[in-house]
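In: Predicted model, plus sequence, below.
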Amino acid sequence: MSLEDIREQKTSKGVYIVIGLLLIGMAGFGTSQFGTGSNASQSALLSTDDAEITMFQYNNAFRNVQQRNPDMDAAEVRQQVLSLLRQRLALADYIQRYPLAASNPQIDDAIRNDITFSENGAFSEEVFRRVIGVSPEIYRRNISNDIAMQALQVAVATTAVVSQAELQPFIELSNMSRDISVAKIARQSFTNTATDAEMENYYEANKTQYMTPEMVDIRYIDFNPSAIAETVVLNEQEMADLAMPDRQVDYLIFSDMGKAKEAYAAAKAGKTVENIKTDFIDAIEDSGDLGRVSRKINADSLIDQVATDAIFSLNAVGEVTQPMDTENGIAFRHWTALLKAPVWQSKTADCRQWMANKIF
């Protein structure tokens, strides 16, 4: 049998014999590690038809090995614990199939000699019941299984017969070694003869070797309007602007500034906008309703802040603004109605909340 065969044939008779010899290593997982714990930790990690290893038992065994081997890598500890637990599961399954049990005096001695249940140097029934986490009957049954399992381990380890032909390959595997030769060559012994063009060509042909995984730096920002409102600073003018009722406005677009100024003068003299539309019909290119106009413009506003300021400089409904040159022509705005004021017009907190909501 080759050494490679020994590694691959995990189910061979020889491997089972060696596992039997290794079972004694389970002695470190005695009664203090198994058979106790709350129901929340009893999900099965490994199981057979007649036995199982729970997550609670695995966690206890993992801590036990880590404490005894603080320098061992976590992955190595996990591998060792799982290997030992599989061995224990095989024993537990055997004990369930062919029941072995300890006597009551043996169980009593094991409990009384466990320093976990001692108080002031002596066994304490109160401490025992407080620590075990299960009923005394269940704990005694677990102790019985542990004692039976330890007895089975000792029996296997002390009575197993292994032939020299089966043992020799494992001895050779354990004693295997490798001779390694290392040659050190100084970097200064080599000169760089690559040209810039050669290095660029090499880089282009091997770009994937010089790439690193894409990474991003993410920072979360809480856009909470209520929180932002607390940081909004209002002055008296801002509060007055926010509290000012919106205005209903319509418009006229003239073809030239001269006609627009004549129409404005007529409006100032008392002529209605409807009459101006009739008198200047040839000079008016467009007319319509701007709708609701607020004191401060936003993304939905149809006019700029300069035009808005002109509208809010008017003193009474029915007045018109002076003609303004816009991208659509000579604009002439007419204030038609005063809309209802916001209900929060006198509440500073509501003004802050309104400004915060505008961000969204």
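Out: Looks like it arrived, so ask away. This structure is a prediction, so every number in the text was calculated from the model and none was measured.
In: going forward, measure contacts between C-alpha atoms and count neighbours the same way
Out: OK.
In: Can you verify Arg333 is assigned to a helix?
Out: No: per DSSP: H, G, I helix; E, B strand; the rest coil, Arg333 lies outside any helix segment and is strand.
In: and the closest residue to it other than its chain neighbours, how many neighbours?
Out: Nearest residue to Arg333 in three dimensions, chain neighbours excluded: Tyr251, at 4.4 Å (C-alpha to C-alpha, 6 or more residues apart in numbering). By other C-alpha atoms under 10 Å, 19 other residues sit near Tyr251.
In: now Val15
Out: Per other C-alpha under 10 Å, the neighbour tally for Val15 reads 17.
In: which other helices and strands contact whichever strand or helix holds it?
Out: Using DSSP states H and E, Val15 falls within helix 13-22. Contact partners of helix 13-22 among helices and strands, from 3 or more C-alpha pairs under 8 Å, 6 or more residues apart in numbering; DSSP states H and E: helix 136-159.
In: And the next helix or strand past the helix it packs on?
Out: helix 164-174.
In: Ile53: what secondary structure?
Out: What three-state DSSP gives for Ile53 is strand.
In: Once you drop chain neighbours, what's closest to it?
Out: Leaving aside its sequence neighbours, Ile53 sits nearest to Leu46 (C-alpha to C-alpha, 6+ apart; 5.0 Å).
In: Surely the one you found is in a strand?
Out: Yes: assignment of Leu46 by three-state DSSP places it within a strand.
In: how close does it sit to Gln87?
Out: Going from Leu46 to Gln87 by C-alpha to C-alpha, to the nearest Å gives 11 Å.
In: Presented hereafter is structure B, for comparison with structure A:
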Amino acid sequence: MMDSLRTAANSLVLKIIFGIIIVSFILTGVSGYLIGGGNNYAAKVNDQEISRGQFENAFNSERNRMQQQLGDQYSELAANEGYMKTLRQQVLNRLIDEALLDQYARELKLGISDEQVKQAIFATPAFQVDGKFDNSRYNGILNQMGMTADQYAQALRNQLTTQQLINGVAGTDFMLKGETDELAALVAQQRVVREATIDVNALAAKQPVTEQEIASYYEQNKNNFMTPEQFRVSYIKLDAATMQQPVSDADIQSYYDQHQDQFTQPQRTRYSIIQTKTEDEAKAVLDELNKGGDFAALAKEKSADIISA
């Protein structure tokens, strides 16, 4: 397939066609492809429609990418209406570029197999954990992008097809006659050079400069006479790996025995009380406990003060 692509790319006619496609887009701009707001698509390139949903997904993906890259700085850009309008236009321009390249790739009968798409997904570092493809991470990233697996696979297929086209055209060895003439002239060119040695110190000695002129020049060019702030630091490098000392169990026990107060806390005792209104009720509760009754259940049922139980 790549051989046929290179053959096609070397055709002067196809090169001209490819150039016309790109130049026509540059000259006419996006407006040549935009249709009125009453339609269900954001743009139409020849007979290929770019749906509003496709455009919004691409815009949201670009916005999420910028937010992750810029962090808090992105909120300032997002608040700028002019910037966001320009960003939307750039995303639409990119979709139109991709549509043009996709159409030309289909004319050359270029294509990417399902297996190639699959291998490209598996090889994407963003979808890997410890160097291996992770399906959960893959699905999580697609959810963040607002895309299904089929949508992402198709977008990747289009991208790989476009890259195949670009590589085929950029990798051709074909050169126009004008290009070869310019290259030959550049390689064969000659220069005539005359040299002269100028004694700067002698010239400077002939130029009288007053103290006032020196001070004035210094004031106007202070930055040229300043050096960045510098620091001299003294430090001791401590490497835990080289300072480790073997410690036996006996040494650990001895240190513990000598510093027990550092590893102990004063004893604390917490009491739970079942408070009754009469002595008879207290005896009845005690009998229940002696018989194996559950303290918590009896406290909840019998105690007059639930909080202290």
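Out: In hand now; what should we look at? Only a predicted model underlies this, so the values are computations on that prediction, with no experimental measurement involved.
In: What TM-score do the two superposed chains give?
Out: The TM-score (TM-score structural alignment, normalised by the length of structure 2) is 0.32; 134 aligned residues with a C-alpha RMSD of 4.6 Å.
In: now the helix holding Val15 of structure 1 against helix 136-159, angle please.
Out: Angle of helix 13-22 of structure 1 versus helix 136-159, following axes from the mean of the first three to the mean of the last three C-alpha atoms, to 10 degrees, is 120 degrees.
In: what are the ranges of the helices in the stretch 101-250 of structure 2?
Out: Ranges of helices in the stretch 101-250 of structure 2, per DSSP state H, counting those that start in this stretch, are 114-122, 135-145, 149-170, 177-188, 200-205, 211-220, 240-243, 249-258.
In: Please identify the deepest-packed of these.
Out: Mean neighbour count (mean count of other C-alpha atoms under 10 Å) peaks for helix 149-170 among those, with a mean of 17.
In: so what secondary structure elements neighbour it?
Out: Applying 3+ C-alpha pairs under 8 Å, 6+ apart, one finds that helix 149-170 of structure 2 makes contact with helix 2-9, helix 81-107, helix 114-122, helix 135-145.
In: which helices and strands sit right next to the second one?
Out: Using 3+ C-alpha pairs under 8 Å, 6+ apart as the contact test, the elements touching helix 81-107 of structure 2 are strand 41-45, strand 48-51, helix 52-70, helix 73-78, helix 149-170.
In: The third one vs strand 41-45, what angle?
Out: For helix 52-70 of structure 2 and strand 41-45, the angle between their directions (the same axes, to 10 degrees) works out to 100 degrees.
In: Could you list the buried residues of helix 52-70 of structure 2?
Out: Gln54, Phe55, Ala58, Phe59, Asn60, Ser61, Arg63, Gln67 (16 or more other C-alpha atoms under 10 Å).
In: ok, now the shortest one?
Out: Residues of strand 48-51 of structure 2 classed as buried by neighbour count (16+ other C-alpha under 10 Å): Glu49, Ile50.
In: helices or strands up against that strand?
Out: Contact here means 3+ C-alpha pairs under 8 Å, 6+ apart; on that basis strand 48-51 of structure 2 packs against strand 41-45, helix 81-107.
In: Next up, the contacts around the residue nearest to Ile53 of structure 1.
Out: Each residue near Leu46 of structure 1 by C-alpha atoms under 8 Å, 6 or more residues apart in numbering is listed here: Glu52, Ile53, Thr54, Arg86, Leu89.
In: Kindly provide the distance from it to Phe62 of structure 1.
Out: Leu46 of structure 1 is 15 Å from Phe62 of structure 1, where distance means C-alpha to C-alpha.
In: rewinding a little: max pairwise distance over the contacts of Leu46 of structure 1: which two?
Out: Farthest pair in the contacts of Leu46 of structure 1 (C-alpha to C-alpha) is Thr54 and Arg86. Separation: 11.6 Å.
In: just to revisit the earlier point, so which of the helices of the stretch 101-250 of structure 2 is nearest Ala9 of structure 2?
Out: Across the helices of the stretch 101-250 of structure 2, Ala9 of structure 2 has its closest neighbour in helix 149-170 (5.5 Å, C-alpha to C-alpha).
In: could you give the angle of the closest one to helix 2-9?
Out: Interaxial angle, helix 149-170 of structure 2 versus helix 2-9 (the same axes, to 10 degrees): 60 degrees.
In: rewinding a little: tell me the one of the contacts of Leu46 of structure 1 nearest Ala266 of structure 1?
Out: Thr54 (96.1 Å).
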